[in-house]
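Undergrad: Next come a sequence and a model predicted from it.
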Amino acid sequence: MPNYILISALACVAIVLADRFFRQLNSRHADEPIIIPPKIHLFGHLLQVLQYKGLYYKELRDTHKLPINTLSVFGSRNYVVNSVKIAGAVQKARRSFVSQPFQIMFATNVAGTSKHGRARLQQMLESGDRKDDGGLFRALRTGMAPGSGLDELNRTTLPKMADVVALLKPGDKLYTEANLWRWLRDHVSMAIMDSYYGKNNPFKDPKVKDAFWSYEDHVPSYMFLPQFVAPRAYRQQKIVVDAFEQYLRRNDQQYASSTVRNYCDVQKTYDFSFRDNGGFHATLAIGLLTNIAPCVFWMTVNIFSREDALREIREELTNHLTDITEDGETTKRTQTIQLTKLMTESPVLMSTYRETMRLYSFGASVRTVTEDTMLLDQYFLRKGSMVTIPASSAHTDPDIWGPDVNEFNYRRFIDTKVPGAANRAFGGGSSLCPGRHYATSQTLAIAALMVLQYDIKPTNGDEWPTPSAKKTKSVSVVMAPDRQVVFQVQSRPHDESEVQNLQISDAKGISSVDKLFT
């Protein structure tokens, strides 16, 4: 029979020793940012971040009013930056603050990378060759940057998005009822995967698609022994990675976009197994699919719930419509709107998009401190610690945005100029999201298609939903709705709008969106 008294005594001794050890680690340098103690000793901050995500950082900022603070979890330091000025200084000091270690840890854990694959990635990192370090992902960044790769992706995706939005047409019925959040997630994700991975996209198999959303739902657990913490999600991960592995073994990437083909070509040069490469593609899918649909959802909610916004944006977009001609004769059944006009000549639509990203995005840029650093001659940051720059702090700072900082103002960005570092919807500095140009193009296109063709409202007079951090995955940048709401989607009367079939055209020559966020 176990000696429970002895076991309990040993456990108590271990806890006391661990407490003393972590207290020694937490001895504070005189110029180090103030340490905020957790409500639960040792791991309280970790629990709060898992529950409230980026909004926990905002809560701490509002409570303690610190431009930068220190959170301690099991003795390790996490410096949380709330000041735009300090965030800008971190971004400029690229040698002292690097994002690669965290990116590699996240990618390998979520991808289920083998020991050989992890060692290879670590070798690339420790070589000190930044070009080699980023070579694996350079093809993705290049393919998603303004140029031929982005033009191809937009040209392929936009017709698919038009077809997706057309599925909402009620036909002979008065209106269609749809769980808009789930509907957008499922259909938009398939259009994106088809555009990137081609006709043999692994998500064609419903089993793989369903497994992906279960797998994605538990991403935080992959940082801590997932086979024990979330065994079902661990099995779902295997289904998704298996599917991508078989996709690569069959050479199905030959039917994919040039961005994916080039990425696969680069993977071959790094001596990774098919299995490891399949895991990297599963991780890429998370980045591609988890943010466009929620952003479109919140744009839709905030436009259709505000009569002034809906009217102004419709007028703005209607002025851009061009009739498509057939054999020299104009037809009113199909019209087109240029993507470039959505991005450069639609100030109210673009302001609404930027306000959506400001108020509903709460991602964070994470970096590792490579050397003891005195930042701005004021703050001492220790080597080996982590620096977190949460978007929620910059996006809700009343000194930057004014007294209505927590309200949705769809016209906020028409004349407002703010510091570039205050716009952190896509991260900042070396950790800028490579898919930001594609995401912006597709989000604006889908929103325009819906505004011009439909009237949308909650069913049975239900209230419009509000965002919730609790229902949002830690991996997502944009918050999810707090509850599922069924919407009535009704086609606009033809005497009000002659747009029966709408297309987005001119999917080329898209310039950088970075200037739109500065």
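TA: Thanks, I have the structure now.

Undergrad: When you work out contacts or count neighbours from here on, use the C-alpha atoms and nothing else.
TA: OK.

Undergrad: From residue 235, how far out is residue 229?
TA: 12 Å (CA to CA, to the nearest Å).

Undergrad: Please apply the same query to residue 103.
TA: 23 Å.

Undergrad: what's the answer for residue 65, then?
TA: Distance, residue 65 to residue 235, by CA to CA: 43 Å.

Undergrad: okay, the two: which has more neighbours?
TA: residue 235 (15 against 12; other CA atoms under 10 Å).

Undergrad: secondary structure element for the more buried one?
TA: helix 231-249 (DSSP states H and E).

Undergrad: Would you mind listing the buried residues in that helix?
TA: Residues of helix 231-249 classed as buried by neighbour count (16 or more other CA atoms under 10 Å): 233-234, 236-245, 247-248.

Undergrad: quick one: which of the residues you listed is nearest residue 302?
TA: Nearest to residue 302 among the buried residues of helix 231-249 is residue 233, at 33.4 Å by CA to CA.

Undergrad: I'd like to know how many residues surround the closest residue to the closest one other than its chain neighbours.
TA: Closest residue to residue 233 apart from its sequence neighbours, by CA to CA, 6 or more residues apart in numbering: residue 215 at 5.0 Å. By other CA under 10 Å, the residues close to residue 215 number 25.

Undergrad: any idea which element residue 215 lies in?
TA: Judged by DSSP H and E, residue 215 forms part of helix 206-217.

Undergrad: same question, residue 37
TA: Here residue 37 is assigned to no helix or strand, by DSSP H and E.

Undergrad: who are the neighbours in contact with it?
TA: Residue 37 makes contacts with 71, 72, as judged by CA atoms under 8 Å, 6 or more residues apart in numbering.

Undergrad: what's in contact with the longest strand seen in the chain?
TA: In the chain, assigned by DSSP state E, the strand with the most residues is strand 329-338. Outside strand 329-338, the residues that touch it by CA under 8 Å, 6+ apart are 317, 320-325, 498-507.

Undergrad: before we go on, here's another structure to hold up against the first:
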Amino acid sequence: MALSEMPWTLIATGTVAIAALFISRILAPVKDAQEPPFIPTSIALIGHLIHLLRQGAAYLSAIDKTHHHGLYTLPILTGRLYIVNSPDWALAMHKAHKTLSFNPLVVQAMRAIFAFDDPSTQVLEDNMNNERGDRSGILLEMHDMMFGAFVQQIDELNANFLRCWTPHINALAPTGKLESISLWYWLRHHFSIASAASLYGPGSPLTLNPSLENDFWLFENSIGPLFSIPYPSIFLRKAYQARQRLFDAFTEYTELDRYKLPGTSRLIQTRAEMTVRQFGLTKRMFAQGELSMMFAAVVNTVPVTFWLLSYILADRELHAEVRAEIDRCVDIASGESGGSRRRCVLNVTKLKSQCPLFNSALRETLRITATMNINRLVQDDTLLANHSTGEEFLVKKGSGLAIAANVMHFQQDIWGDDADVFNARRFLPTTEKSKSEGEGSKTADIAATFRDVKGKLHSGAFRSFGGGNNVCPGRQFAQTEIQSVVALFIAGFEIDMPDGAPYKPPPSEGSKMIAGVSKPGMDVEVQVRRRAGYEDVEWVCEM
């Protein structure tokens, strides 16, 4: 058949295929001999991108099952995304922190998600990678201030949250009444409002307008699309409007100087002074940026709290053992000033230091649910050295690099044959070793290195709070929040399914690339009543 007789569609298809092959050969990144292995894809340039958009972090788990590389490369468009799959390579990455930066990603997020304007973005970019060598500039100085505050002010921050939280729990199922609640929504709503109040004081926008809590979580659920979809006011209208309401509320909070009110944490007051007075951002930009602080405060702690409570409720034996531990941290006193209500005082410091199973269950919950993939941008060509295997790989300037915690947290050579299931006792060797080494009642770091049943340490394997220079500074505060909330439910209440069936944790909504702790895919309707003997108590928490 002559060319002129061939169907035009066949000719067009062939032409496009040849052109696509030619373009992919020119544009696709060429592997350097020193780079980590490239993972092939059936669709040049965009194959890995499509899978990541469709499957999220689950795509990295699928790759690991096939290729088993500790460090590999995903060629995407004209660039590269390096994936770290092993603790050894994660430690190598942390040692190269001077050329693997998180701050350029922070700037992108503040612009795309929190709508920073050009002048404010320029302030963020100034010396963001310590080019001057003096750690000046808003990102570095804020980082150092936050790390200091969560050490020097931790008692104040803890006390603020406990004071703000107890009125919520004391209003639940009062005087022995049975109350039906949607467990995820109830926890999300009340925890978010209490946490915001503990930071932003009596003028907290969520205290003055509780409906903003729903706006916050609607906005949070759209951070991925906000990064990638243009014209959000059109294509992400509900999330865009929710974000705008939050922006307006926090702007009013700032412009009326509510952060100066008594009861506001020094942490927020210092952030305001640094941002507005020292670095000259407008109060509007400071207000919008404070939503990132709200993200840090509740986006991960709220779902971890839900999952920890769910895992304990689902196992009657575990529930009984944990309740017994918590009961030893509770003192019961008679009502004050002749009142009829008794006071139950929960000692949160004892929760952290004298409840080994409860603490192990918390860390196991973090292992299962808090599999945040840690991202960096490669600032200069960097040679990563794995000191365990002797391997070296080159990562190229301008590329992305991510630690796949959702893979590492389920590797059987680290966590055992039951790595895929919740085991509340998995972290007991870690807590027991702390006691045997003479730490006594000292609270062990919740991000401490995992120790298995044989006593072997697995450095770099537990990633729920990050690692290296960017380990979460607020992890001890988060631990106080999570454990105090769950402990009060376990010690003070009975929680049952409406039909009397055993409690069963709901399915997870799934793993996303731009996300924190996985949230439940559906809510759980439960019936709550006061525990027998505790119908009339008023709960108080102290450190």
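TA: Noted; the coordinates are in hand. Please read these numbers as outputs of a predicted model, since none were measured by experiment.

Undergrad: Any idea what the TM-score is?
TA: TM-score for the superposed chains, counting by TM-score structural alignment, normalised by the length of the first structure: 0.88, backed by 493 aligned residues with a CA RMSD of 2.8 Å.

Undergrad: Filter the contacts of strand 329-338 of the first structure down to the buried ones.
TA: So, by 16+ other CA under 10 Å, the buried ones in those are 317, 321-324, 498-500, 502-507.

Undergrad: Of these, which belong to strands?
TA: Per DSSP E, strands hold the following members of those: 322, 323, 324, 502, 503, 504, 505.

Undergrad: My guess is residue 350 of the second structure contacts residue 330. True?
TA: No - Residue 350 of the second structure lies out of contact with residue 330 (CA atoms under 8 Å); the separation is 9.2 Å.

Undergrad: Tell me who's in contact with residue 391 of the first structure.
TA: By CA under 8 Å, 6+ apart, the neighbours of residue 391 of the first structure are 54, 361, 362, 363, 364, 365, 423, 424, 425, 427.

Undergrad: In TSV: these, plus secondary structure, distance to residue 88 of the first structure and neighbour count.
TA: Putting the contacts of residue 391 of the first structure into TSV (DSSP: H, G, I helix; E, B strand; the rest coil; distance: CA to CA, whole Å; neighbours: other CA atoms under 10 Å) gives the following:
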residue	secondary structure	distance to residue 88 of the first structure	neighbour count
54	helix	19	24
361	strand	19	25
362	coil	18	28
363	coil	17	23
364	strand	14	25
365	strand	12	23
423	coil	11	21
424	coil	11	26
425	coil	15	27
427	coil	12	23
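
Undergrad: Between which two of those residues is the distance greatest?
TA: Of all pairs in the contacts of residue 391 of the first structure, the most separated under CA to CA is 54 and 423 at 15.2 Å.

Undergrad: Wait, residue 393 of the second structure touches residue 92, no?
TA: No - between residue 393 of the second structure and residue 92 there is no contact under CA under 8 Å: 10.3 Å.

Undergrad: Spit out the residues that contact those two alike.
TA: By CA under 8 Å, 6+ apart, the residues touching both residue 393 of the second structure and residue 92 are 384, 385.

Undergrad: what's the matching range in the first structure for the helix or strand hosting residue 272 of the second structure?
TA: Element membership for residue 272 of the second structure, per DSSP H and E: helix 266-272. The alignment of helix 266-272 of the second structure onto the first structure (TM-score structural alignment) spans residues 258-264.

Undergrad: distance from the matching stretch to the second structure after superposition?
TA: Mean deviation of stretch 258-264 of the first structure relative to the second structure after superposition (mean CA distance after the TM-score superposition for the first structure): 0.4 Å.

Undergrad: what are the ranges of the strands in the stretch 1-150 of the second structure?
TA: 71-76, 79-84, 100-101 (DSSP state E, counting those that start in this stretch).

Undergrad: who's in contact with the nearest residue to residue 233 of the second structure once chain neighbours are set aside?
TA: Setting aside the residues directly before and after it, residue 233 of the second structure is nearest to residue 240 in space (CA to CA, 6+ apart), at 5.6 Å. Contact partners of residue 240 of the second structure, counting by CA under 8 Å, 6+ apart, are 219, 232, 233.

Undergrad: for residue 525 of the second structure, same thing?
TA: 180, 181, 182, 183, 497, 498.

Undergrad: Show me what it lines up with in the first structure.
TA: For residue 525 of the second structure, the residue aligned by TM-score structural alignment is residue 486.

Undergrad: How about residue 493 of the second structure?
TA: Per TM-score structural alignment, residue 493 of the second structure is aligned with residue 454.

Undergrad: Please apply the same query to residue 250 of the second structure.
TA: Match for residue 250 of the second structure (TM-score structural alignment): residue 244.

Undergrad: For its match, give me its contacts.
TA: 202, 278, 279, 281, 282.

Undergrad: Farthest-apart pair in those, please.
TA: Top of the distance list for the contacts of residue 244 of the first structure (CA to CA): 202 and 279, 12.9 Å.

Undergrad: Many thanks, have a good one.
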